[in-house]
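S.K.: whatever this is, show me its structure:
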Amino acid sequence: MGLEDLKEAAGRRAVDFVRSGMRVGLGTGSTARYAILEIGRRIAAGELANIVGVATSVESESLARECGIAIETLDARPLDLAIDGADEIAPHLDLVKGAGAALLREKLVALAAREFVVVADHTKLVGRLGEKRAVPVEIVRFGFESTLRRLAAFGAPELRRQNDAPVVTDNGNLIADLRFSTGDPAGLAGELKLTAGVVETGFFLGMAARALVAFPAEVRELRR
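M.R.: You can find the predicted model right below:
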């Protein structure tokens, strides 16, 4: 199986936890995309009904509407379930997220859900957070260069760019990818949140109830 096949397997498997009448948080990214597509397929097939989605990005909302999934705002009602991907999954299901620049909304949706299920392929498993990826940090535009200088106290921040321009989130903010070496992500997350100019971090600590991780031969369910 190729990497894309593994992502699809994990995303589709997560939809087994969706029941008719649920209000579901819809993640952002290549693996979460397959979960949205599968929810839409099951709605069309009559296997699911009365599903309402809360999207974590404009991109996911657009895809959900195309798939026939009704969309509400986060504040309308409590969420039964949230399904989203991850960039790194450490033991005890601590995560780094935000490669898709949707980390703020992803965190708000995950925190609002009764259960947060992570979907990923096995390459996202790490021994410690920061092993393979930088942690994304959402920062405000105003004075962003001074914010980057403050972030340098914690590692090596780099402003995320695309097509020679800074990446702008759906919230109108910027993303700094911070390479770090500390073995204390909880401590680092707390310090980052106290840094002027920082809106949110891509550390998702103690939030996921389970992870569905696709390997070539099977999708394994990991629990915190």
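S.K.: please count neighbours and contacts with C-alpha atoms only from this point.
M.R.: OK.
S.K.: and the residue of the chain most remote from its centre, how close does it get to Asp177?
M.R.: For the chain, the C-alpha farthest from the mean C-alpha position belongs to Gly46; by Cα atoms, centre = their mean, that distance is 28.2 Å. Distance from Gly46 to Asp177, counting by Cα to Cα, to the nearest Å: 42 Å.
S.K.: for the protein, longest helix please?
M.R.: Secondary structure of the chain per DSSP state H: the longest helix is helix 30-44.
S.K.: name the residues of that helix that are buried.
M.R.: By neighbour count on 16 or more other Cα atoms under 10 Å, the buried set for helix 30-44 is 30-41, 43.
S.K.: also this sequence, please, to line up against the first:
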Amino acid sequence: MNLKEMVGYKAAEFVKDGMTVGLGTGSTAYYMVEAIGKRVKEDGLQIVGVTTSFKTADHARALGIPLKDIDEVEKIDLTIDGADEISSQYQGIKGGGAAHLFEKIVANLSDKNIWIVDESKLVDELGAFPLPIEVVHFGSGQLFKLFEKKGYKPTWRNDKEGKQLVTDSGNLIIDLNMGLIEEPLKLAKWLDSLTGVVEHGLFLNCVNTVIVGTSEGPVVEEVNR
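M.R.: The predicted structure follows:
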């Protein structure tokens, strides 16, 4: 069992009957969805899923996991998702899979958030992983120029065919190659203020539990918020 599969299956153990569960997106979350689907089929687990991308929705349906749209639920009991970086302060960067807008909406509606990662995603400070910024088409070039002036080394996110990637919401992504984010809270506040920025990949003060895959087995770390 690889590390991603290990933490995916471990996280599925936190899902209980009657829960509304946010289902994350990405290569690690894939295994979590697989594990929950297995419990639904083999153990009769009764849950409702709320997905963070069209891709995850297709996967969950194929496994027989009952789904609802986010606007059909009052709240989400638990969301399980991956992360691209987690700092020593348990702040995160997400959006490598271009789903951070939906992921943040789901996370903010959740009573509890679990992140599942392998140990390579743990860092002292955020920033080595490019920070995704989802932007509307109109004026996106102006935002790109602004990020250039700030020295953030922006690049357009492209799809596998080399064309500009379009998110599930029909937007574009600019990745900021900052190297180090010294003040993530300050940066997040500034990005939130920019007209045309739909959402950014800084997930701050939102995770409750981190499950880390190691060669010794999964390590569960509880975060005090």
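S.K.: counterpart of the residue farthest from the centre of the first structure over in the second structure?
M.R.: The alignment partner of Gly46 of the first structure in the second structure, by TM-score structural alignment, is Asp43.
S.K.: and Asp118 of the second structure, what does it touch?
M.R.: Residues in contact with Asp118 of the second structure (Cα atoms under 8 Å, 6 or more residues apart in numbering) are Leu3, Lys4, Val7, Val212, Gly213, Thr214.
S.K.: which one (most neighbours) among the residues you listed?
M.R.: The residue in the contacts of Asp118 of the second structure with the most neighbours, by other Cα atoms under 10 Å, is Val7 (29 neighbours).
S.K.: report the separation between it and Asp17 of the second structure.
M.R.: Counting by Cα to Cα, the gap from Val7 of the second structure to Asp17 of the second structure is 20 Å.
S.K.: swap in Lys38 of the second structure?
M.R.: 14 Å.
S.K.: repeat that for Asp175 of the second structure.
M.R.: Asp175 of the second structure is 39 Å from Asp17 of the second structure, by Cα to Cα.
S.K.: between these two, who's got more neighbours?
M.R.: Counted by other Cα under 10 Å, Asp175 of the second structure and Asp17 do not tie: Asp175 has more neighbours, with 23 against 11.
S.K.: contacting residues for the aligned partner of the more buried one in the first structure?
M.R.: In the first structure, the residue matched to Asp175 of the second structure (TM-score structural alignment) is Asp177. The neighbours of Asp177 of the first structure, taking Cα under 8 Å, 6+ apart as the test, are Ala134, Val135, Pro136, Val137, Pro157, Glu158, Leu159, Arg160.
S.K.: just Glu182 of the second structure next, same as before
M.R.: Per Cα under 8 Å, 6+ apart, neighbours of Glu182 of the second structure: Glu125, Leu126.
S.K.: that one belongs to a strand?
M.R.: No. Looking at Glu182 of the second structure with DSSP: H, G, I helix; E, B strand; the rest coil, it is coil, so not inside a strand.
S.K.: for Thr56 of the second structure, which non-adjacent residue is spatially closest?
M.R.: Excluding the flanking residues, the one nearest Thr56 of the second structure by Cα to Cα, 6 or more residues apart in numbering is Thr25, at 6.0 Å.
S.K.: secondary structure element holding that neighbour?
M.R.: For Thr25 of the second structure, there is no enclosing helix or strand under DSSP states H and E.
S.K.: distance of Val167 of the first structure relative to Ala176 of the first structure?
M.R.: Taken as Cα to Cα, the span from Val167 of the first structure to Ala176 of the first structure is 9 Å.
S.K.: which neighbours do those two have in common?
M.R.: Arg160.
S.K.: those two: who's more crowded?
M.R.: Ala176 (26 against 17).
S.K.: quick one, what contacts the more buried one?
M.R.: Ala176 of the first structure neighbours (Cα under 8 Å, 6+ apart): Pro136, Val137, Glu138, Ile139, Leu148, Pro157, Glu158, Leu159, Arg160.
S.K.: isn't there a strand covering it?
M.R.: Yes. Applying three-state DSSP, one finds Ala176 of the first structure inside a strand.
S.K.: now for the nearest residue in space to it that is not next to it in sequence: which residues touch it?
M.R.: Spatial nearest neighbour of Ala176 of the first structure, excluding adjacent residues (Cα to Cα, 6+ apart): Leu159 at 4.4 Å. Shown in contact with Leu159 of the first structure (Cα under 8 Å, 6+ apart): Leu148, Pro166, Leu174, Ile175, Ala176, Asp177.
S.K.: circling back: so the residue farthest from the centre of the first structure, which of the three states?
M.R.: Gly46 of the first structure is classified as coil under three-state DSSP.
S.K.: find the residue closest to Val198 of the first structure in space, skipping its chain neighbours.
M.R.: Looking at Val198 of the first structure with Cα to Cα, 6+ apart, the closest residue is Ile139, at 4.5 Å.
S.K.: just to revisit the earlier point, the first structure: which residue goes with the residue nearest to Thr56 of the second structure?
M.R.: For Thr25 of the second structure, the residue aligned by TM-score structural alignment is Thr28.
S.K.: OK, contacts around its match?
M.R.: Ala55, Thr56, Ser57, Glu59, Ser60, Asp84, Gly85, Gly100, Ala102, Glu106.
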